[in-house]
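[1] any chance you can model this:
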Amino acid sequence: MPSFSALATNLVPNIHLLDTGQGFMHYNNESSDGSLIPVERDNVSEEFAEKLGMTKEETYAYVYGVLNLPAYQTKYANDLKKDLARIPILKDKEQFAKIGQALLDLHINYEQVEPYQEVLINGLSYGEFIHGQHDYTIKEMKHEKVRNEAGKSVSDLSTIIYNAGIKITHIPLRAYDYVVNGKPAIEWILDQYQIKTDKDSEIVDDPNQFSEDKRYIFDLLLKVINVSLKTLDLIEELPKLELDSNL
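    The predicted model follows:
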């Protein structure tokens, strides 16, 4: 599995959002003449946009589409580990730009995506469950443990124990195929959204305090499941890795 990942955000990220990653801003508001007055500038190469025959917005989306193409990640895996990503000019450029824009919108606005509702929560549908009174406080989400054919205890990826009173089942295993920085996006939620205490400072990191919405983490988990599935659907629609012989 390729280790390269591309992830869009509308916030200024820590450089380790993706391990040893690099960030490329669509716009740059730094001053070009040393003055204190920032001027928003588009960082997309005019020369490359002209070669593609696209606007800068379309070019930015085209690049994101190419970076998310599994065949590209596999073919150039060694180069992507040690060098900047180099973007080829491919056939079906418009389709790459169209799907790339859909991926940008999906990843940047992941919190606005509808929660995935084809799961069962305590045996109830999403709509039935959320109309009841529940404690959504989390300590550490985890997969339920089951015995495999060899009798070994393994994680059941289709089930997440949200807290002592909430169990989410029927999670589609396909959702785990969307991997960011070497780990399924769903697993990042389980890893990051838990109560942790720093050993040195003894400061407690409690994600339950991140939002006044008591269902924020619960819905976020279901949204990321939906984002994962939608991302995989869009990636499957990307054209083949074929160079444009006319350029």
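[2] use CA for all of it now, contacts and neighbours both
    Will do.
[3] count of residues packed around S201?
    Close neighbours of S201, defined as other Cα atoms under 10 Å, add up to 7.
[4] this one as well, want them side by side:
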Amino acid sequence: MIRSHVGKPPVSQKIHFQIGDTPKHTISFYRSICYTIILGKLPDTTDYIYGILHSEDYKKRFADNLSKELPRIPCVTKASHFWAFSQAGRDLAELHINYESVEPYAVNFASCELFMNQFEDKDYRVEQMKFGKKGKETDKSTVIYNHKITMTHIPLEAYEYIVNGKPALEWVMERQAVTTHKESGIVNDANDWAIETMNEASYPLKLFQRVITVSLETMKIVKKLPKLDIATSQS
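    Next up, the predicted model:
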């Protein structure tokens, strides 16, 4: 149990731990949480949760639970790990919230790069992006945007960032397209959104490039996360 008189200066805070059978290696974690509350840094706890949710260890260990119920957030056994997950969560949130302002990844454009500065809005129209081919095999390093634009040298590591069971880049390919609802016949045209809302016909193309950047940076952070060291009773 943690009791704290929030609102008083840190020096006058009274924190009481009812430890009981709590393993000693978890005390540093709870003390860390208490200090976060005392110093008014509750966002650190939110960042910690976001960091944990991106942990590959967490996803593997709790895969069965995650498929059936809301996520359980375990307590790591070291304060240093809490702060590592918290910092990672903060960096990831910053990256994901501001995805539209990151620098588009510098892909190569097959055959058309020299002429793109002369393109008109109609040249950026997308119907459905699709992967290239190497013989009979799908080549994810190449994406055909439309009949004029083909992106090449897309790093395959970018497809490692998975959102709801699918690479973030493949969500972009699916959503930035022209589709027709089978029952209603309503046409959903990503090009309309690009021009009317974003005022940029090339928005779908640049979004794909930006999500490459976001995916690569996300995986850099995720791969540096500490191993998920938690009390046995939580696993």
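[5] quick one: buried residues of the lengthiest helix in structure 2?
    As assigned by DSSP state H, the longest helix anywhere in structure 2 is helix 203-223. For helix 203-223 of structure 2, a neighbour-count test (16 or more other Cα atoms under 10 Å) marks 203-219, 221-222 as buried.
[6] cool, stretch 50-65 of structure 1 as well?
    Those would be 52, 54, 56, 58-65, for stretch 50-65 of structure 1 by 16+ other Cα under 10 Å.
[7] can I get those residues in JSON lines including secondary structure?
    As requested, the buried residues of stretch 50-65 of structure 1 are arranged in JSON lines below (DSSP: H, G, I helix; E, B strand; the rest coil):
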{"residue": "L52", "secondary structure": "helix"}
{"residue": "M54", "secondary structure": "coil"}
{"residue": "K56", "secondary structure": "helix"}
{"residue": "E58", "secondary structure": "helix"}
{"residue": "T59", "secondary structure": "helix"}
{"residue": "Y60", "secondary structure": "helix"}
{"residue": "A61", "secondary structure": "helix"}
{"residue": "Y62", "secondary structure": "helix"}
{"residue": "V63", "secondary structure": "helix"}
{"residue": "Y64", "secondary structure": "helix"}
{"residue": "G65", "secondary structure": "helix"}
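[8] dump the residues you listed into JSON lines; add distance to L104 of structure 1 as well.
    Listed next are the buried residues of stretch 50-65 of structure 1 as JSON lines, based on distance: Cα to Cα, whole Å:
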{"residue": "L52", "distance to L104 of structure 1": "19"}
{"residue": "M54", "distance to L104 of structure 1": "17"}
{"residue": "K56", "distance to L104 of structure 1": "14"}
{"residue": "E58", "distance to L104 of structure 1": "11"}
{"residue": "T59", "distance to L104 of structure 1": "12"}
{"residue": "Y60", "distance to L104 of structure 1": "9"}
{"residue": "A61", "distance to L104 of structure 1": "7"}
{"residue": "Y62", "distance to L104 of structure 1": "10"}
{"residue": "V63", "distance to L104 of structure 1": "11"}
{"residue": "Y64", "distance to L104 of structure 1": "7"}
{"residue": "G65", "distance to L104 of structure 1": "9"}
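[9] straight-line length of stretch 184-199 of structure 2, end to end?
    Its start and end residues considered, stretch 184-199 of structure 2 measures 28 Å (Cα to Cα, to the nearest Å).
[10] let me fix that: stretch 106-125 of structure 2
    Span of stretch 106-125 of structure 2 from end to end, Cα to Cα: 20 Å.
[11] return the set of buried residues in it.
    107, 109, 124-125.
[12] same question, stretch 196-203 of structure 2
    In stretch 196-203 of structure 2, residues buried by neighbour count (16+ other Cα under 10 Å) are 200-203.
[13] so stretch 200-218 of structure 2 matches what in structure 1?
    Mapping stretch 200-218 of structure 2 onto structure 1 (TM-score structural alignment) gives residues 213-231.
[14] contact partners of the matching stretch?
    Here stretch 213-231 of structure 1 makes contact (Cα atoms under 8 Å, 6 or more residues apart in numbering) with 103, 106-107, 110-111, 113-117, 136-137, 162, 171, 174-178, 185-186, 189, 193, 208.
[15] quick one, helices of structure 1?
    According to DSSP H, the helices that structure 1 contains are 46-52, 56-67, 70-75, 77-82, 93-108, 126-130, 185-192, 216-237.
[16] ok, the residue sitting nearest the centre point of structure 2 to Y35 of structure 2 distance?
    Nearest to the mean C-alpha position of structure 2, counting by Cα atoms, centre = their mean, stands H96 at 5.5 Å. Distance of H96 of structure 2 to Y35 of structure 2, given as Cα to Cα: 27 Å.
[17] find me the equivalent region of the single longest strand found in structure 2 in structure 1.
    Longest strand in structure 2, counting residues (DSSP state E): strand 137-144. Here strand 137-144 of structure 2 aligns to structure 1 at residues 154-161, judged by TM-score structural alignment.
[18] of all the residues in that stretch, which ones are buried?
    Buried residues in stretch 154-161 of structure 1, counted by 16+ other Cα under 10 Å: 156-161.
[19] and the residue nearest to the centre of structure 2? What does it align with in structure 1?
    In structure 1, H96 of structure 2 lands on H107 (TM-score structural alignment).
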